[in-house]
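In: Next one to model:
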Amino acid sequence: MERANQLIFKEKKRQNRVFLFGVIAVVLFSFVYLDVNILEIIVALPSFVQFIVSHFIPANFKNIATYAPLILETILFAVVGTYFSAFLAFFFGLLMSEQTNPILPLRMFVRICISLLRNIPVLVWASLLVYIFGIGNMVGLLALIFATIGFLSRSYADSIDEIGSTKLEALKSSGASFMQVLVHGLLPEFIPSWINWTLFSFEINIRASAILGMVGAGGIGIMIQTNIRLFKYHEAFSLIIVLVVMVLLTEFVVSQIRKKVS
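Out: This next block holds a predicted model:
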């Protein structure tokens, strides 16, 4: 028995080594294929640091109050984009889950549609929507909603599938309606996952809202991009600091909420 355990342990070590060497080989091949020269990066690093220090520091907060509406826009993009998407994604999640949708063709159709939404990056959505709505808040909001619905629907469906079917089957066999099964069987088990996935998505969307602004979708990002193009690096740096603080505060608040609900 002991010898068998030793053989199993040696085999696992061999597999781990093979996997590690495989990863190293892929990384090295990627560097060579992309013609990335590490030495050039190391040599250019001092110049890059010098450029940042001389052009961006110190940050200029003189006009920061004038950007308050744009900062608020960025936050509201994330709020509306996340929680409107969370409402719609719950119903898509029900349609995608085997636990709540036994109709295979419908389930597969919804999964394919959601997969398309999920695999198109938010910046691609924004670039496409600019041609329809022009530059403005509508572009940023819709881009966030489309991308977030795809992500949350898949996450919700997986969470629903992970919920044990025993309780749901017991309710069904006792004659409970679909709504009774949903309210009394599924929701109590699903709500913690719903909260965690939605809060995680909100964190992501705070960052995404700022990035969307750089392609003309409104919010703080558009002013960061504008200031950099106008060589107003000190003002751009002040907005970058504000963005970092927003993200850190969001992560702190979200982590505290998670602790309360877990």
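In: drop to CA atoms for contacts and neighbour counts, all remaining ones
Out: Will do.
In: could you pull out the strands for the stretch 51-200 of the chain?
Out: Counting by DSSP state E, counting those that start in this stretch, one finds no strands in the stretch 51-200 of the chain.
In: How far off centre is the helix or strand encompassing S30?
Out: For S30, the host element (DSSP states H and E) is helix 2-33. Taking Cα atoms, centre = their mean, to the nearest Å, one finds the center of helix 2-33 at 31 Å from the center of the full chain.
In: try stretch 57-76
Out: For stretch 57-76, the distance to the chain centre is 24 Å (Cα atoms, centre = their mean).
In: just so I have it, where are all the helices in the chain?
Out: When assigned using DSSP state H, the helices of the chain occupy the ranges 2-33, 38-56, 68-96, 104-119, 122-133, 137-162, 165-173, 178-180, 187-213, 220-229, 233-261.
In: Any idea which of those gets closest to K62?
Out: Closest of those to K62 is helix 233-261, at 8.2 Å (criterion: Cα to Cα).
In: by how many degrees do the closest one and helix 38-56 diverge?
Out: 100 degrees (axes from the mean of the first three to the mean of the last three Cα atoms, to 10 degrees).
In: Now show me the structure for the sequence below, then we'll compare the two:
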Amino acid sequence: MTTTNFLRMKKWKMTGIIVLLLVITYGSSMITDFDMLKGLKSIPGTIAWMATNLIPDAAAMENLPKVLSRLWETIVLSVIASTTAAIFAFFFAIFGSKTTQLNRPLAFCTRLIASVFRNIPVVAWALVLVISFGHNVVTGYFALFISTFGTLVRMFVETIDEASADGVEALNATGATYFQMVFKGVLPDTMPQMLSWLFYMIETNIRSATLIGLLTGTGIGYLFDLHYKRLDYGTLGLITLSIIVIVIAIEFTSNKVRRMIL
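Out: Have a look, this model is predicted:
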């Protein structure tokens, strides 16, 4: 096959994929009775309503200590779930990586477990765990932990495979033991990138923890749900602004730390 024919075939494939996506989008809008034009026209009115109703007033500011307390609970929960999940994910990634695997069956089982945990949404985990643990912070912790664990295992496996192959091969050639190979060949090369992924998951989990709080009755999500049911839009605006500020601050901090370690 010549280069021209290959490029022409690739172009037709891309065109076909785009047409298929357009057909699926149109079909979905027809099934759900979604009017794209009507949705776009409603945006200015929605923004105007938010600007009018979601402004924290004096009564809302009286709830600021309570909002900050619940927000702090959400942040702590996210950090603890992310860091503990990262520890377990590191060892699973060691066993699941092609570079450091002990044997293929164990590596396959490790990646399979991580895939199952990763592909089930965190909200689904929260709903399942509520049945077992009830509406409390433990449910939120395990929901975040399981989802984060599955994601980090995959990220850590890819990091180890990309960064440590040469170092592991050199250590194996010198007769190093398995644990010497892991802690002297893998860990130094991969730690910066793994820490970068950990900070990313902390950012993500703060946003996820807000949603999980609606289901588990904990953190800032619980407070949001409480005032939403009361139609207390001023406090809802305060909660929303607080979440936005915290997420931006943590993202700024984590980006700065990532630039320092990478």
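In: Can you give me the TM-score here?
Out: Put the two chains on top of each other and the TM-score (TM-score structural alignment, normalised by the length of the first structure) is 0.89; 259 aligned residues with a Cα RMSD of 2.1 Å.
In: one step back: tilt between the helix holding S30 of the first structure and helix 38-56?
Out: Using the same axes, to 10 degrees, helix 2-33 of the first structure lies at 70 degrees relative to helix 38-56.
In: Now tabulate the helices of the first structure in TSV and tack on distance to K62 of the first structure and mean neighbour count.
Out: Below are those laid out as TSV (distance: least, Cα to Cα, whole Å; neighbours: other Cα atoms under 10 Å):
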stretch	distance to K62 of the first structure	mean neighbour count
helix 2-33	43	11
helix 38-56	14	12
helix 68-96	12	20
helix 104-119	40	15
helix 122-133	31	17
helix 137-162	26	23
helix 165-173	59	15
helix 178-180	56	12
helix 187-213	21	20
helix 220-229	14	20
helix 233-261	8	16
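In: got a list of what I71 of the first structure touches?
Out: Contacts of I71 of the first structure were listed using Cα atoms under 8 Å, 6 or more residues apart in numbering, and they are 219-220.
In: swap that for F90 of the first structure, sorry
Out: Here F90 of the first structure is in contact with 152-153, 156 (criterion: Cα under 8 Å, 6+ apart).
In: can you check A209 of the second structure too?
Out: 74, 77-78, 140, 144, 219, 221.
In: got it, and M50 of the second structure?
Out: No contacts exist for M50 of the second structure under Cα under 8 Å, 6+ apart.
In: So what touches stretch 111-125 of the first structure?
Out: With Cα under 8 Å, 6+ apart, stretch 111-125 of the first structure has contacts from 96, 143-144, 146-151, 153-154, 208, 212, 215.
In: and with 10 Å instead?
Out: 89, 92-93, 95-97, 105-106, 108-110, 128-130, 139-140, 142-154, 157, 205, 208-209, 211-215, 217 (Cα atoms under 10 Å, 6 or more residues apart in numbering).
In: how far is it from where the chain is centred?
Out: 12 Å.
In: and for that stretch, what span of the second structure is it aligned with?
Out: With TM-score structural alignment applied, stretch 111-125 of the first structure matches the range 111-125 in the second structure.
In: end to end, how far does the matching stretch reach?
Out: Terminal residues of stretch 111-125 of the second structure lie 19 Å apart, using Cα to Cα, to the nearest Å.
In: cool, and stretch 96-114 of the second structure?
Out: When the end residues of stretch 96-114 of the second structure are compared by Cα to Cα, they are separated by 10 Å.
In: Also stretch 168-186 of the first structure?
Out: Span of stretch 168-186 of the first structure from end to end, Cα to Cα: 7 Å.
In: residues in the second structure aligned with it?
Out: Going by TM-score structural alignment: stretch 168-186 of the first structure matches residues 168-186.
In: got a list of what M179 of the first structure touches?
Out: Per Cα under 10 Å, 6+ apart, neighbours of M179 of the first structure: 185-186.
In: typo on my end, D35 of the first structure
Out: By Cα under 10 Å, 6+ apart, the neighbours of D35 of the first structure are F29.
In: how about it, what's its match in the second structure?
Out: Aligned partner of D35 of the first structure by TM-score structural alignment: D33.
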